[in-house]
Every structure is written in structure tokens, then in C-alpha cells.
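Trainee: predicted model and sequence below, questions to follow.
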Amino acid sequence: MSKVFSKIILSTGFLIAGVSFGIWGARQFDSSQDLSTPFSENYSIPVLDSNPRRELDRIEDHRNFNFIAAAVEKVGPAVVRINASREVVQEDFFGGMQPSQGRQETGTGSGFIIQEDGLIITNAHVIENSSTVTVSLRDGQFFEGEVLGIDQMTDLAVVKIDASNLPVVTLGKSEDLVTGEWAIAIGNPLGLDNTVTAGIISALGRSSNEIGVPDKRVRFIQTDAAINPGNSGGPLLNIEGEVIGINTAIKANAQGLGFAIPIETAQRISQQLASKGKAEHPYLGIQMVTLNANTFTNYDFPVPEEYQNKQGVLIIRVIPDSPAERGGFQAGDLITEIEQQTIIQTVDVQEQVDKSNIGEPLSVTVYRNNEIVVVEVIPGQFPE
């Protein structure tokens, strides 16, 4: 009898200890508690619910509500599903391409609302060549979408739906990101709506060549947060629930590698698409390579010997009748600065040119014939 009684006492002790531990775990997440003062001064026993099961559920709910859940709760209502329908085309008897009557293919992607009146950002490849675009919200609302503009060079597009008082996202800054910090992705991968994945920022400033899309003019954010087909166009968030990028690409044959367009690029391009229906891309008209040891051996262009210990971007060709030719650039010029920003590799040139304005002078510092020369060039519109 004494053994049974001892087991009862021991079990009761464990139960009390377990509940106490749960209460202490919940208290640790109480942001109102001043942790700078001793425990005995600011801790008070919480009032327990009379129903033990309900009280344990309350404690567990509080314990599991982390920064990811908070970010999703903040942004989730503004993330949308985009369905696009395209008419299938096929080769006719004469070798031309003709619509296949009655046959359509559909695709699914993601997007997010940036204005209460229904302005949505997504990827260009989600909706390009579509005959119809529909948008569904998390709360079940369903709308026909109007495509205001598509920009293939940045893989961005803007869609408008006829609505008001819609939930919107908060935009952050990708330029403040640090490799290794948390990243959260929301979207509709593989048709599974409102899917959330989390990881870290794996790298910053990935060039389009590095990830296998050389026709794009973007410096990508790399993340290991799972991004699958259907995530395209959805937001990448920081721990504050702010949008820092647009999920856009998965590198072929890779595990755990996803890429996002920085939100600053998305803002700039989306404003142009919404107001003009197209994006303007400043253009100089040069062919260039990053100056390094390989430049001296892998190119037929004669690299001056005085460049051996220098860094910058080497111009190997100036396009005839281009802004660069009119501005006075020469093959063999070594670009070292643009608008007083140091240039080390070709993506630096691309970034600075993208930030410039068409028709306004751009100051470029080059090294030429052992002299420093400042060239004033006026960027033009990228040729179609």
C-alpha cells in the first residue's frame, strides 16, 4: 500500500513540476516583462483557468506563437493566388503557329497587394501571354485581374483588381539585409494555398549569370527558404513581417536554393508599370568584363599591361551610335567609379546604370592611357 501511495505522490509531483515549467515557458514570451530586474521583483503567479485542459492549451498557444507566426498573421491576408490561362498554339501545315481552338493551359502563381485599391505585384512569367488572369484572396474573395504591365528584363508584372479597403503588405528594405538572418516565404507552391516556409538569407547580390538567367537585369537575394513552382510572385519577408523581396526563381538541379528580386527593384519597376504600362531601362551600349587574372588570358582583346594591379570593369567594345559612343567611351577604358561609387565587377556597372535616369547625365570615371578621365554620358532607353 505504501508503494502505491509513494507512486501517487511522485506522479503528482511530476505533474505539478510539468505545469510549473509550462507556466514559466509562457512567461518567457511575455514582452511586457522587464527582464532587466530580478525575477522575484516582477514575476507573479498567473491566474489559472478553472479548466486544466483549456489552461494547458492556452499556454501551448502562447509558447508556439513565434516571430514567424506573427509575420504570417500580419502579411498573409495580403498574399493572393493568381491563376493564368493561355491558349495553346501549335504548328500548322505551312510551318506557322496557330491557336489550337478550345485548348488552353493554366498556370498558378502568387502575388501580394501593395495598395488598398487592388494593385498587385507578381512575376512576369506567371502571367505573360495569358488570355485571362484571375485573383483569389485568402478570405475567399475572387476577382478578374487586369494586367497593367509586364517587364521581362526584371521578371516583374503589375495586376489590378476592382476592389477597395483590401489588406496590404508593409514594404521593407533589402539593402539592410545581412547574410544569415531569417527569411520567410509565403505563396501557393504546387497549388497548395497559403504555404509558409522559413530559412535564412544565404547570400546577397547574386548576378543573373550566376543563377542561369542572363537575360535578366537583377541582383538576386539567395535564400534556403523552400521556394517551389507556384511560389513565384509571392513575398519574401524579414522577421518584422516586411516584404524584402519577390520570390522568383529556383536554380535547376539544386536543393535548397531559391532566389528573390530585391524589393527596391520591384518598387521602381512596378511604379513605372502601373503608370506607363512599361518599364524604362537605362542603356549605355558597351560590352564589358570584370578585370581579373582571367581577363588577361581568356579574351582576345589586348588588355594593357598597366592594368595588372588594378580593379574595375574593362570596356572591350563600344556599340556604334550608342549613348556610350556619343559620350566618348573607348574600348580599353577601365571603369573604376560611377557617380562616385566604386566599381569592381560588371554587376556594379549594371546596378548603377539601372539606378540612373534616361536623358540625365551620368558621371563615369575611367582609367585611360595612364590617366583618370571623367566621362559624362546620357543613358538612353534600352533597345527593344
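Mentor: Ah, there it is. Numbers count the residues shown, from 1 in each chain.
Trainee: going forward, measure contacts and count neighbours with C-alpha atoms only.
Mentor: OK.
Trainee: next helix or strand past the helix ranked longest in the chain?
Mentor: Scanning the chain for the longest helix, with DSSP state H as the assignment, gives helix 2-28. Remark: after helix 2-28, the chain's next helix or strand is helix 39-42, criterion DSSP states H and E.
Trainee: between the helix or strand just after that next one and helix 2-28, how big is the angle?
Mentor: Remark: after helix 39-42, the chain's next helix or strand is helix 52-64, criterion DSSP H and E. Helix 52-64 runs at 40 degrees relative to helix 2-28, counting by axes from the mean of the first three to the mean of the last three Cα atoms, to 10 degrees.
Trainee: the stretch 151-300 of the chain: strands as residue ranges?
Mentor: With DSSP state E, counting those that start in this stretch as the criterion, the stretch 151-300 of the chain has strands at 156-160, 170-171, 182-187, 195-206, 220-223, 235-237, 242-250, 258-262, 282-283, 286-290.
Trainee: for the last one, name the packing helices and strands.
Mentor: Counting contacts by 3 or more Cα pairs under 8 Å, 6 or more residues apart in numbering; DSSP states H and E, the secondary-structure elements packed against strand 286-290 are strand 313-318, helix 346-355.
Trainee: swap the cut-off to 6 Å and go again
Mentor: strand 313-318 (3 or more Cα pairs under 6 Å, 6 or more residues apart in numbering; DSSP states H and E).
Trainee: for the strand it packs on, packing partners?
Mentor: Identification of packing neighbours for strand 313-318 by 3+ Cα pairs under 6 Å, 6+ apart yields strand 286-290, strand 334-338.
Trainee: adding another structure so you can compare the two:
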Amino acid sequence: MTASSNGSSAETLDGLIQFSAAVVAGDSGGPVFDDEGEVIGMTTAASSGTVDTVAYAIDIEDALVIAHQIESGVSSDTVTIGYPAFLGISLGSAGEVAGVLEGTPAAWSGLVAGDVITAVDGVPVTSSTSLSELLEAYSPGDTVTLTWTVGSSGASTSAPVTLIAGPAD
């Protein structure tokens, strides 16, 4: 199955259990039972925009492996322990800053609404999604070099920015 959410890049999901049920937003994490009442999976996704809902679950054994990983405090490419790194901006399209929260690294660096972030540590930012994906590679406390175009003048500027712990996704 290929899935995406709110315009994010598509992700291929393999090894899922497909089932028919009236799954709605907020049902993720719920159990999937077999005919004997045994839990066989955990709801993770559902189709939308069609008359018939097709839902998907991960096998319960896979869910338990992930749960034990979280309990043991071990991060991986797919599991982040703790809060994500946070810059403190809301984004428009193509990396344009729509707003800056007070008391955040973005505010301290001088970013303002209308500026366009063009790179993080020299890696080009081509969209709001690419900026979000770039920042996912960092942890709170990491310092990155942020490059942006000042909206009011068009001048390019860079500054070191130390990321803080952000809200849970």
C-alpha cells in the first residue's frame, strides 16, 4: 500500500493486514481481532474518500517489537524517543515562513514571516515538506546552519541555530 498524509510525500507500507471496518480518524492504535477474539494486529491506516473503507493494521508481533523498543528507550530510523527538534515556525509553501513563535530558535535568529528558508547545513530546501524532513534528522540541542532569503530585501543570510525540544507530533 502507498500512503500519504496532508500532502506529505508518499510512503510504501508493506506487510500489512487488510480488513474491512468503519475505521475513522483516531482509531489508529486500536486492536484488530480474529474470529476467536484474539488480538492479531493494531490499526494503522485506512482509505478515505470512498464509500467502502479499507483499513490496514500491522501484525501484533511487529507492534510488540516496536512497543518493547520504545519501553527500552532505543531510537531508530522509525522510532524517536522524546520530543522532536523544533525551530519554531509555521510554514507556507516552498519553505516560506508563515509565522514565527516567540522564544524559539527561529525568533532568536531573526527569521520573520515572509522570509524563505533555502538551506539547512548546506542542504537545499525545496519545499515545506523537504524542510520538515531535513529537521527530522536532528535532535533538540543540535546546532544547524540555517540559510534564508530575507523577504523584505531579497538578501541571503545564514546563522547558526540551536534547535530546542518541540511539541509531540
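Mentor: Looks like it came in fine. Treat the numbers as computed from the prediction; the structure is a model and nothing was measured.
Trainee: fetch the TM-score of the aligned pair.
Mentor: Here the TM-score for the pair of chains, by TM-score structural alignment, normalised by the length of the second structure, is 0.60; 132 aligned residues with a Cα RMSD of 3.8 Å.
Trainee: among the helices and strands packed on strand 313-318 of the first structure, which is nearest F382 of the first structure?
Mentor: strand 286-290 (11.9 Å; Cα to Cα).
Trainee: of all the residues in that closest one, which ones are buried?
Mentor: I286, M288, V289, T290 (16 or more other Cα atoms under 10 Å).
Trainee: can you find the partner of the third one in the second structure?
Mentor: In this case it means V289 of the first structure. Under the alignment by TM-score structural alignment, V289 of the first structure pairs with G92 in the second structure.
Trainee: what sits against that match?
Mentor: A98 (Cα atoms under 6 Å, 6 or more residues apart in numbering).
Trainee: for I60 of the second structure, see how far away it is.
Mentor: For G92 of the second structure, the distance to I60 of the second structure equals 38 Å [Cα to Cα, to the nearest Å].
Trainee: need the contact list for the residue positioned nearest the centre of the first structure.
Mentor: Centrality entry for the first structure: nearest residue to the mean C-alpha point is G245, 2.3 Å, by Cα atoms, centre = their mean. By Cα under 6 Å, 6+ apart, the contact set of G245 of the first structure is P235, L236, A260, I261, P262, I263.
Trainee: could you report the distance from the nearest residue to L13 of the second structure once chain neighbours are set aside to F33 of the second structure?
Mentor: With Cα to Cα, 6 or more residues apart in numbering as the criterion, L13 of the second structure has its nearest non-adjacent residue at 5.3 Å, and that residue is M1. According to Cα to Cα, M1 of the second structure stands 21 Å off from F33 of the second structure.
Trainee: can you check V144 of the second structure too?
Mentor: Taken as Cα to Cα, the span from V144 of the second structure to F33 of the second structure is 46 Å.
Trainee: so for the two, which sits in the more crowded spot?
Mentor: V144 (17 against 12; other Cα atoms under 10 Å).
Trainee: measure the counterpart of the more buried one in the first structure to G187 of the first structure for me?
Mentor: Matched across to the first structure, V144 of the second structure falls on L362, judged by TM-score structural alignment. According to Cα to Cα, L362 of the first structure stands 39 Å off from G187 of the first structure.
Trainee: also Q272 of the first structure?
Mentor: 25 Å.
Trainee: over to T248 of the first structure?
Mentor: For T248 of the first structure, the distance to G187 of the first structure - Cα to Cα - is 11 Å.
Trainee: do the same with V80 of the first structure
Mentor: Taken as Cα to Cα, the span from V80 of the first structure to G187 of the first structure is 8 Å.
Trainee: same question, A124 of the first structure
Mentor: 16 Å.
Trainee: same drill for those two, tell me which one is more crowded.
Mentor: G187 (31 against 21).
Trainee: that one is in contact with T195, isn't it?
Mentor: Yes: using Cα atoms under 6 Å, G187 of the first structure is in contact with T195, at 5.5 Å.
Trainee: ok, back up a step: of all the strands of the stretch 151-300 of the first structure, which one is nearest F14 of the first structure?
Mentor: Nearest to F14 of the first structure, of those and by Cα to Cα, is strand 195-206 at 35.2 Å.
Trainee: okay, buried residues for the closest one please.
Mentor: Neighbour counts over strand 195-206 of the first structure (16+ other Cα under 10 Å) mark V196, T197, A198, G199, I200, I201, S202, A203, L204, R206 as buried.
Trainee: using a markdown table, please lay out those together with distance to V159 of the first structure.
Mentor: Below are the buried residues of strand 195-206 of the first structure laid out as a markdown table (distance: Cα to Cα, whole Å):
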| residue | distance to V159 of the first structure |
| --- | --- |
| V196 | 23 |
| T197 | 25 |
| A198 | 27 |
| G199 | 28 |
| I200 | 29 |
| I201 | 28 |
| S202 | 30 |
| A203 | 30 |
| L204 | 28 |
| R206 | 27 |
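Trainee: checking S153 of the second structure next. Helix, strand or coil?
Mentor: coil (DSSP: H, G, I helix; E, B strand; the rest coil).
Trainee: give me the neighbour count for A119 of the second structure.
Mentor: A119 of the second structure has 21 nearby residues by other Cα under 10 Å.
Trainee: counterpart of it over in the first structure?
Mentor: By TM-score structural alignment, A119 of the second structure lines up with E337 in the first structure.
Trainee: right, I'll call it a day here.
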